[in-house]
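**Q** Next comes the sequence, and after it the predicted model I'd like to discuss.
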Amino acid sequence: MAVIITDLCINCAACIDECPVEAIVDEDDNPTGEECYYVYPDKCVECVGYHDTPACAEACPTEGCITWDMPFTSEHKDFFSGANYVGGHNYGVEDADAEMPFRKEVSMDDRQARKPVIED
């Protein structure tokens, strides 16, 4: 995935307008059923090749709302299923054979801890 929008989301739509790959959906289309926006892991590229940092996090007015997640790659596909994933949602990653771009400078420890993308 790359980033997660947490339950701190105020549903303001600032992130949707900034996403260059249209990976973000509003609460009505959130497949987990949560009342917040959602980033599709198979679409998010962490703005690699578009911006210096993820544009959604730069645009978000809520501190700590957007956090790092594991890269959506075949190497990490077990992370995106069942109890390992957001709300126990099982995200189909059977076809996750191609590596999605991600920021390699962000440590796997920070991703697993879901550290905020933007820290003051």
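**A** Okay, I see it.
**Q** contacts, neighbours, all on C-alpha from now
**A** Noted.
**Q** What about D52, how many residues nearby?
**A** 10 (other C-alpha atoms under 10 Å).
**Q** name the element it belongs to?
**A** According to DSSP states H and E, D52 maps onto no helix or strand at all.
**Q** next up, a second structure to put side by side with the first:
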Amino acid sequence: MAIIITDECINCDACIVECPNNAIYEPDQDWAYSDETELSGMVTSLDGEEIDADEQHDPISDEFYYIVPEKCTECKGFHDEPQCAAVCPVDCCIPDESHVESEEELLKKKAWLHAE
């Protein structure tokens, strides 16, 4: 499953540099699949949908840092545990129960994001 940042976030910036998928964004910041990934232009998503990886999407939160679930792999293939949760001083990076994925799915997402 993906990780979510709760509203207890103090916007300390510790998590953002730790994310290997650039799935964490500042409050009120637009996001794109192509941000710090190998994706660019029109690509086929893991569910077979054609998407523009460079398209800017509206922020998920305008109050605190947020994680884009479509880009979060829980650091599978990079680290043994989610790095955002490991460095969070207020423990607000928690499993997102609404985005449950198997380890295999997370590793496929990692490969897709980084063109492996």
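**A** Right, received. Where do you want to start? As the structure is a prediction and not an experimental result, all values here were calculated from the model.
**Q** residue ranges of the strands in structure 2, please?
**A** 3-5, 24-25, 42-44, 50-52, 66-67, 93-95 (DSSP state E).
**Q** Mean neighbour count, the ones you listed: which tops it?
**A** Of all those, strand 66-67 has the most neighbours on average by mean count of other C-alpha atoms under 10 Å, namely a mean of 26.
**Q** Find me the equivalent region of it in structure 1.
**A** Counting by TM-score structural alignment, strand 66-67 of structure 2 pairs with residues 38-39 of structure 1.
**Q** once aligned to structure 2, how far is the matching stretch on average?
**A** Its aligned residues in structure 2 lie a mean 0.6 Å from stretch 38-39 of structure 1 after superposition (mean C-alpha distance after the TM-score superposition for structure 1).
**Q** who touches that stretch?
**A** Stretch 38-39 of structure 1 is contacted from outside by M1, V3, I4, I5, A23, I24, V25, D26, E27, N30, P31, using C-alpha atoms under 8 Å, 6 or more residues apart in numbering.
**Q** what's the spacing between the equivalent of C12 of structure 2 over in structure 1 and T62 of structure 1?
**A** Alignment note: C12 of structure 2 maps to C12 in structure 1; criterion TM-score structural alignment. C12 of structure 1 sits 10 Å away from T62 of structure 1, going by C-alpha to C-alpha, to the nearest Å.
**Q** before we move on, back to that, show me what contacts the match of C12 of structure 2?
**A** Per C-alpha under 8 Å, 6+ apart, neighbours of C12 of structure 1: none.
**Q** What is the aligned counterpart of A86 of structure 2 in structure 1?
**A** If you follow A86 of structure 2 across to structure 1 using TM-score structural alignment, you land on E58.
**Q** Quick check: buried residues in the lengthiest helix in structure 2?
**A** Ranked by number of residues, the top helix in structure 2 under DSSP state H is helix 103-113. The neighbour-count check on helix 103-113 of structure 2 (16 or more other C-alpha atoms under 10 Å) flags L106, L107, K108, K109, K110, W112, L113 as buried.
**Q** which one in structure 1 is aligned with the last one?
**A** If you follow L113 of structure 2 across to structure 1 using TM-score structural alignment, you land on a gap.
**Q** L113 of structure 2 contacts P20, correct?
**A** No: shown here, L113 of structure 2 and P20 do not form a contact pair, counting by C-alpha atoms under 8 Å, at 10.3 Å.
**Q** Which neighbours do those two have in common?
**A** With C-alpha under 8 Å, 6+ apart, L113 of structure 2 and P20 have no common neighbours.
**Q** before we move on, the earlier item: need the max-distance pair from the contacts of stretch 38-39 of structure 1.
**A** Farthest-apart pair in those is M1 and E27; separation 17.7 Å (C-alpha to C-alpha).
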